[in-house]
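Asks: Provided below for reference: sequence and predicted model.
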Amino acid sequence: MSYIGQETSTATIQTICSDADVFVVCYSAVQPQSFKNVKEKWLPRIRNFMGDIPFVLVATQTDLRKNPAVLKQLQNKGLKPVSQNEGYALSKRTDYACYVECAPHMERKVKQVIDKAISSVLIPQGDRMEMQSCTIL
């Protein structure tokens, strides 16, 4: 629903999301603005429109956190990659079903994202508290 440089209207979000059972909310570990958007825009919107719907928080491109070229680009802008601890801390402050870190070459992790999204819907809301410790790194 989020496209770089484009805003999605509130009405569009409500229409698209009205039948959702779970959200997979992603941010790039090497694009701090995407993490900020998740924290300040998407998570509040999901909670506002969808209440207690479960979500899986996913850090993508985690393999690039240590890439010298990426680090140099970020450093030139006065930025740094979003750390694993920052992602985990955000997931702990919010009512998440699971926190997952993945990269394109980590096919098993991508499958785990999908599996956790499905299981968060199948587990009754009262039992989700046991899932609060779910972190896949």
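Replies: Everything's here; your move.
Asks: can we go C-alpha only for contacts and neighbour counts from here?
Replies: Fine.
Asks: can you give me the strands in the chain?
Replies: 23-28, 55-60, 98-101, 135-136 (DSSP state E).
Asks: which residue packs closest to residue 38, ignoring adjacent ones?
Replies: residue 27 (6.8 Å; Cα to Cα, 6 or more residues apart in numbering).
Asks: ok, and here's another one to check against it:
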Amino acid sequence: MMCGVTQEWHCKETLSNGVRDFRVKTETSSSPQQRQPAFSYNRTHSLLMGREVKITVVGDSEVGKTCLCISYATNSFPTEYVPTVFDNYNTKAVIEGNPMDILIFDTAGDAEYDSIRSLNYSGTDVFLICFSVLSTQSAEGVIKKWAEEVRGKCPDANIILIGTKCDMRSDATAVTDSTTVSALKNTTGMEPISKEQGTQLAEVIGAQKFMECSALTGMGLSAIFEESIKLVLHPKLPPKPAPEKIKGCIVQ
């Protein structure tokens, strides 16, 4: 269900500044990470009109929220880290025969923006709450901060829990690149967060689904946004949070 926080128009007008320069720089980059789109649905920029869907991305700093947004919207991985305050990205898609205008709002995870971040939440159809599968701390933030913040402003919000950077996990079942599987492990010395733990965490916060992605390889990105739009096309009440399932989960 769409979030009904006030100040929508002020928010959209303010957040539109500065996005164009950053996107153009990304799209024109000769980055070796640039790749061709590989989507399961027909995505095109020739659509003239479509139903508007707003997706807001939240989570701790440096979990890969901005890379997720840019990689999906431009089909290229950004080569520079640019700390986000608030940015938005527009793209178009056809899902189940329905043309869609997708507005993606990227937010800052820093505590200094806590008082203004919720201005983005107005009119949001789906929230993507993100954590890195390499960071237990960012997963703890899902319960201790992000789910509470989103539910506090938008009690009936659609939420998909997103595990980012899954290409860097040593779990071979979650990664398709065999080189990545053997080359990288959690730099903190802790075990990466598994799919099972992510699914359990989604149940704890009452998210509709847990999904994983890699902004670097593009794995899982199209599926996340396709699923987000399907939640809008086929609305239903989100599941209730299940805090009793926190036992044995990442956060205890």
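Replies: Ah, there it is. Note that the structure is a prediction, hence the values are computed from the model and not measured.
Asks: show me the contacts for the residue nearest to residue 38 of structure 1.
Replies: 34, 35, 38, 58, 59, 60 (Cα atoms under 8 Å, 6 or more residues apart in numbering).
Asks: quick revisit: just put the strands of structure 1 in CSV and tack on distance to residue 84 of structure 1.
Replies: Putting the strands of structure 1 into CSV (distance: least, Cα to Cα, whole Å) gives the following:
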stretch, distance to residue 84 of structure 1
strand 23-28, 11
strand 55-60, 8
strand 98-101, 8
strand 135-136, 11
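Asks: residue 43 of structure 1 is nearest to which of those strands?
Replies: For the strands of structure 1, proximity to residue 43 of structure 1 was assessed by Cα to Cα; strand 23-28 is nearest, at 8.1 Å.
Asks: residue range for that closest one in structure 2?
Replies: Matched against structure 2 by TM-score structural alignment, strand 23-28 of structure 1 falls on residues 127-132.
Asks: what distance separates that stretch from the middle of the whole chain?
Replies: 5 Å (Cα atoms, centre = their mean, to the nearest Å).
Asks: and what of stretch 110-120 of structure 1?
Replies: 13 Å.
Asks: how about the top helix by length along structure 1: buried residues?
Replies: Determined from DSSP state H, the single longest helix within structure 1 is helix 107-122. Within helix 107-122 of structure 1, the residues that qualify as buried are 109, 110, 113, 116, 117, 119, 120, 121, counting by 16 or more other Cα atoms under 10 Å.
Asks: show me what residue 150 of structure 2 lines up with in structure 1.
Replies: Checking with TM-score structural alignment, residue 150 of structure 2 has residue 46 as its match.
Asks: from residue 124 of structure 1, how far off is its match?
Replies: Using Cα to Cα, to the nearest Å, residue 46 of structure 1 is found at 19 Å from residue 124 of structure 1.
Asks: comparing those two, which residue is more hemmed in?
Replies: For the pair residue 46 of structure 1 and residue 124, the greater number of neighbours falls to residue 46 (19 against 10), based on other Cα atoms under 10 Å.
Asks: ok, the more buried one - contacts?
Replies: Residue 46 of structure 1 makes contacts with residue 53, as judged by Cα under 8 Å, 6+ apart.
Asks: distance of it from residue 40 of structure 1?
Replies: 11 Å.
Asks: ok, now residue 54 of structure 1?
Replies: Distance from residue 54 of structure 1 to residue 40 of structure 1, by Cα to Cα: 18 Å.
Asks: could you do residue 106 of structure 1 as well?
Replies: For residue 106 of structure 1, the distance to residue 40 of structure 1 equals 28 Å [Cα to Cα].
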